[in-house]
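Participant: any chance you could fold what I've pasted below:
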Amino acid sequence: MSTSAELIESKLAAQISAVDPEAVAAAIVNHSTHQAKQRFAMNASIVEIIAMAAFLLRLRDIAESTYDMFNTANLMDDQPKGSTARADLLRETREKIAIAGASLEALGFGRSPATVPSPPEKV
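Facilitator: Down below sits the predicted model:
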């Protein structure tokens, strides 16, 4: 049995997922005057604002994991070619690339990493 709080939460989640946060943001910022931007921002619904906030936080998480991916790739470059450490870091970097790609795809960007051909492995 669902509680009324769970039902409300479910309805809110459905409303949020129906919002295109990029379109809402574009409607706010794509105006030439400050007054027009303000007017469109004030007309945004609470659900639209929550959707934009959630989208921003997901992008921040992806940016953080992408930074970590680049850091791992840099560590890999510091290892001697052919070493076990380099091979382990290459595997870890590729896993992080796949996660970043899948995360971006879940937000509507790009193609799935599974559809992008892999370059020949160099260790």
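
Participant: CA atoms for contacts and neighbours, from now on please.
Facilitator: Will do.

Participant: measure the spatially most central residue of the chain to residue 38 for me?
Facilitator: In the chain, the centroid-proximal residue (C-alpha atoms, centre = their mean) is residue 59; its distance is 3.7 Å. Distance of residue 59 to residue 38, given as C-alpha to C-alpha, to the nearest Å: 24 Å.

Participant: second chain to compare with the first, below:
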Amino acid sequence: MSTAAELVETRLAAQIAAVDPGAVAETITGHATHQAKQRFAMQASTVDVIAMAAYLLRLQDIADLTFEMFKTADLMDEQPRGSAARSELLRETREKIAVVGASLEALGFGRSPATVPSPPEKV
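Facilitator: So this is what the prediction gives:
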């Protein structure tokens, strides 16, 4: 049987998962005046703030992964073509690309092609 603390944690996790952190942030920052931003920030719930904080931390993790991916790709470019070191760094770069992509998808990025602008047509 679940303890009361586990039940509270489960409910809080469900509430956090239901929040769209981007929409909350847009509501807070999407106003011209400092007073309006402050008013909307004060209206945000504790759950909204926790959801935005968790989202920010996940984005920071992805930014760190992306930085490491670029560092590995740069190291790869410094290696002679056809070398074992370049092949290994290419493998590592591809793994990091997959992790970054999956991490972004887990946050909801890349799921809505309708919102992504189409590339210009070639003439």
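
Participant: tm score of chain vs chain?
Facilitator: The TM-score (TM-score structural alignment, normalised by the length of structure 1) is 0.89; 111 aligned residues with a C-alpha RMSD of 0.6 Å.

Participant: what's the mean deviation for the helix or strand hosting residue 61 of structure 2 versus structure 1?
Facilitator: Assigned by DSSP states H and E, residue 61 of structure 2 belongs to helix 46-77. Compared with structure 1 after the fit, helix 46-77 of structure 2 shows a mean deviation of 0.3 Å (mean C-alpha distance after the TM-score superposition for structure 1).

Participant: packing partners for the helix or strand just after that helix?
Facilitator: Per DSSP H and E, the first helix or strand lying C-terminal to helix 46-77 of structure 2 is helix 84-106. Applying 3 or more C-alpha pairs under 8 Å, 6 or more residues apart in numbering; DSSP states H and E, we find helix 84-106 of structure 2 packed against helix 46-77.

Participant: state the helix or strand in which residue 5 of structure 2 lies.
Facilitator: With DSSP H and E as criterion, residue 5 of structure 2 is part of helix 4-17.

Participant: need the next SSE after that helix, C-terminal direction.
Facilitator: Helix 4-17 of structure 2 is succeeded, C-terminally, by helix 21-29 (DSSP H and E).

Participant: by how much does that following helix deviate from structure 1 on average?
Facilitator: Mean deviation for helix 21-29 of structure 2: 0.2 Å (mean C-alpha distance after the TM-score superposition for structure 1).
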